[in-house]
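Trainee: Fold the following.
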Amino acid sequence: SVAFSPDGSILASGSSDTTICLWDVQSQSLKGEPLTGHSSWVQSVTFSPKGNLLASGSWDNTIRLWDLQSHTLVGDPLRGHTNRVLSVTFSPDGNFLASGSTDCTVRIWNVTTLTSAMAIHTYDHHPLSIGPAWGGMYDDGWIRSTTGELILWVPASYRAKLDDKRLITILGHDMSSRVRLNFDQVCLGEDWTKCYNPPSS
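Mentor: You can find the predicted model right below:
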């Protein structure tokens, strides 16, 4: 996994050798020693919106937060997932961190207290990515799958409240409320102009 810092000056790379390297983009050189602590493949890395923290998710079932000034671990590893962590992403304000795992959960973590604020069970769905670069809601209001398929259009007044890019659950802006999406009774025309109700049983 690789990720750029918000200002584009640093590239972070997670590796199967359990380390995270920070690279100076301009000089193309390593910035300090690799970050160590994970005991298995580092599957996902992401910078906080301010660029002062880096989060990493690993096959060792943990998430770790790193202080980029001191290149040290912030607090203890975040534990709660029971299987590999595949994806991590910060909320736009940097106060929360979301993680997706092969244990079929998405967890929301409070970055200040380093505690789990919510766990969303996705049942048989592995949240491979929960960041905005892979699927999710676009500026035009369309929610797209990871393959680019149109799923649902969201009116402008509701767009600010969406955070979960896998669309299994919609999270409230305060992270305390959630609505599970269910498309079992939806039938859409191929040209995306008509929607039909299924026949009554």
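
Trainee: C-alpha from now on. contacts and neighbour counts both.
Mentor: Noted.

Trainee: OK, contacts around the residue lying closest to residue 30 once chain neighbours are set aside?
Mentor: Leaving aside its sequence neighbours, residue 30 sits nearest to residue 23 (CA to CA, 6 or more residues apart in numbering; 4.5 Å). For residue 23, the residues meeting the contact criterion (CA atoms under 8 Å, 6 or more residues apart in numbering) are 10-12, 29-31.

Trainee: run the last query once more with 6 Å
Mentor: With contact taken as CA atoms under 6 Å, 6 or more residues apart in numbering, residue 23 is in contact with 10-11, 29-31.

Trainee: any idea which helix or strand carries it?
Mentor: strand 20-24 (DSSP states H and E).

Trainee: what helices or strands is the helix or strand that comes right after that strand leaning on?
Mentor: Moving toward the C-terminus from strand 20-24, the next helix or strand (DSSP H and E) is strand 29-30. In this structure, strand 29-30 packs against strand 20-24, with contacts taken as 3 or more CA pairs under 6 Å, 6 or more residues apart in numbering; DSSP states H and E.

Trainee: buried sites along the strand it packs on?
Mentor: Buried residues in strand 20-24, defined by neighbour count with 16 or more other CA atoms under 10 Å: 20-23.

Trainee: Now the second one, please; I'll put the structures next to each other:
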Amino acid sequence: MIPPSPETPDAAVAGLAREVDGLRRQVAPLPPRVDTLSQLLAELGETVAALNARKAQTPAPSWLMAPADPEVTGGLLDELVGWLAQVYLRYPDAVESFPECWCWHPHVVEELLWLMHAWAAAYQGSAASVALAGDWHDRQRPGVVRRIKATAGVCSRENHQTRPGWPDQVTGAPTVPSEAELGRIGQWWATAREEPAPEPPQSTSPIATTLRGAR
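Mentor: Alright, predicted model coming up:
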């Protein structure tokens, strides 16, 4: 029998079969590698998303809950005063309602700190956007301006000075009303909230005494 020459159809089919077999061997390892690569890409995407979410949700520092550390509180004020000069006090309504004794009012410092970080998130954060900037201008900044004006806008440095005959200024942490009754309230809410609350004792505050006397 004469072997087929390279020009015969049988030889061509045999050569094609060898090529297909070689390609099959090369492609066979690919599916596991593709699956591994897909898994790595998915994990990387989840990691990046988590990091972005963490950056976007970074909490603003709190003046009211700041550590008892002069370096920390001094750093917060230094950062804030720079931002006030560069951004906040560029707005006329903010200037008009900004008391010169602002740093003597803890609630004012607290408002300004979070507003500063909201501005940074809107303009400089990883999730900065036109929408966040618009919300800062339209809602957040005017709200802070309005509350500062209502609570401290007419105050002055003299109001924080102690002079003979001047009214005493309330400083330090406020006293929470009815704090002594919290144990009873907690017990009631935990065990009998469907029943009437325990009756509070008679108040001894000057205001309550005056009201009772006027009846």
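
Trainee: what's the TM-score here?
Mentor: Once the chains are overlaid, their TM-score stands at 0.25 when taken by TM-score structural alignment, normalised by the length of the first structure; 93 aligned residues with a CA RMSD of 5.9 Å.

Trainee: hang on, the earlier thing: which one of the contacts of residue 23 of the first structure is nearest to residue 4 of the first structure?
Mentor: Distances from residue 4 of the first structure to those, taken as CA to CA, are shortest for residue 11 (4.6 Å).

Trainee: quick one, what contacts that closest one?
Mentor: By CA under 6 Å, 6+ apart, the contact list for residue 11 of the first structure reads 3-4, 22-23.

Trainee: one step back: present the buried residues of strand 20-24 of the first structure as TSV; the columns should include distance to residue 171 of the first structure.
Mentor: As requested, these are arranged in TSV below (distance: CA to CA, whole Å):
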residue	distance to residue 171 of the first structure
20	30
21	32
22	32
23	34
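
Trainee: in what helix or strand does the spatially closest residue to residue 45 of the first structure that is not a sequence neighbour lie?
Mentor: Spatial nearest neighbour of residue 45 of the first structure, chain neighbours left out: residue 56 (4.4 Å); criterion: CA to CA, 6+ apart. Element membership for residue 56 of the first structure, per DSSP H and E: strand 53-58.

Trainee: Go through the helix or strand just after that strand and flag the buried ones.
Mentor: Toward the C-terminal end, the helix or strand that comes next after strand 53-58 of the first structure (DSSP H and E) is strand 63-67. Neighbour counts using 16+ other CA under 10 Å place 63-66 of strand 63-67 of the first structure among the buried residues.

Trainee: Check which element follows strand 63-67 of the first structure along the chain.
Mentor: Sequence order places strand 72-73 as the next helix or strand after strand 63-67 of the first structure, per DSSP H and E.

Trainee: Who are the packing partners of that next one?
Mentor: Of the remaining helices and strands, those touching strand 72-73 of the first structure by 3+ CA pairs under 6 Å, 6+ apart are strand 63-67.

Trainee: What helices and strands are in contact with the strand it packs on?
Mentor: For strand 63-67 of the first structure, the elements it packs on are strand 53-58, strand 72-73, judged by 3+ CA pairs under 6 Å, 6+ apart.

Trainee: And those: which comes nearest residue 120 of the first structure?
Mentor: Distances from residue 120 of the first structure to each of these were compared using CA to CA; the minimum, 17.2 Å, belongs to strand 53-58.

Trainee: So residue 73 of the first structure sits against residue 63, correct?
Mentor: No. Using CA atoms under 6 Å as the test, residue 73 of the first structure is too far from residue 63 to be in contact (10.8 Å).

Trainee: Looking at the second structure, which helix is longest?
Mentor: Among the segments of the second structure that qualify as a helix by DSSP state H, the longest is helix 30-56.

Trainee: buried ones in that one?
Mentor: Taking 16+ other CA under 10 Å as the criterion, helix 30-56 of the second structure shows none as buried.

Trainee: Need the residues that contact the helix or strand following it.
Mentor: Per DSSP H and E, the first helix or strand lying C-terminal to helix 30-56 of the second structure is helix 70-86. Among residues not part of helix 70-86 of the second structure, none is counted as a contact by CA under 6 Å, 6+ apart.

Trainee: tally of neighbours for residue 148 of the second structure?
Mentor: 23 (other CA atoms under 10 Å).

Trainee: Residue 157 of the first structure falls within a helix, correct?
Mentor: Yes. Counting by DSSP: H, G, I helix; E, B strand; the rest coil, one finds residue 157 of the first structure located in a helix.

Trainee: What is the burial count for it?
Mentor: Residues contacting residue 157 of the first structure under the criterion other CA under 10 Å number 7.

Trainee: try residue 105 of the first structure
Mentor: 24.

Trainee: for residue 24 of the second structure, same thing?
Mentor: Going by other CA under 10 Å, the residues that sit close to residue 24 of the second structure add up to 11.

Trainee: go on, residue 72 of the first structure?
Mentor: Burial of residue 72 of the first structure is recorded as 13 neighbouring residues (other CA under 10 Å).

Trainee: tell me the contacts of it?
Mentor: Neighbours of residue 72 of the first structure in contact, by CA under 6 Å, 6+ apart: residue 66.

Trainee: State the distance from it to residue 195 of the first structure.
Mentor: Applying CA to CA, to the nearest Å, one obtains 53 Å for the distance of residue 72 of the first structure from residue 195 of the first structure.

Trainee: cool, residue 171 of the first structure as well?
Mentor: In this structure, residue 171 of the first structure lies at 25 Å from residue 195 of the first structure, with CA to CA as the measure.
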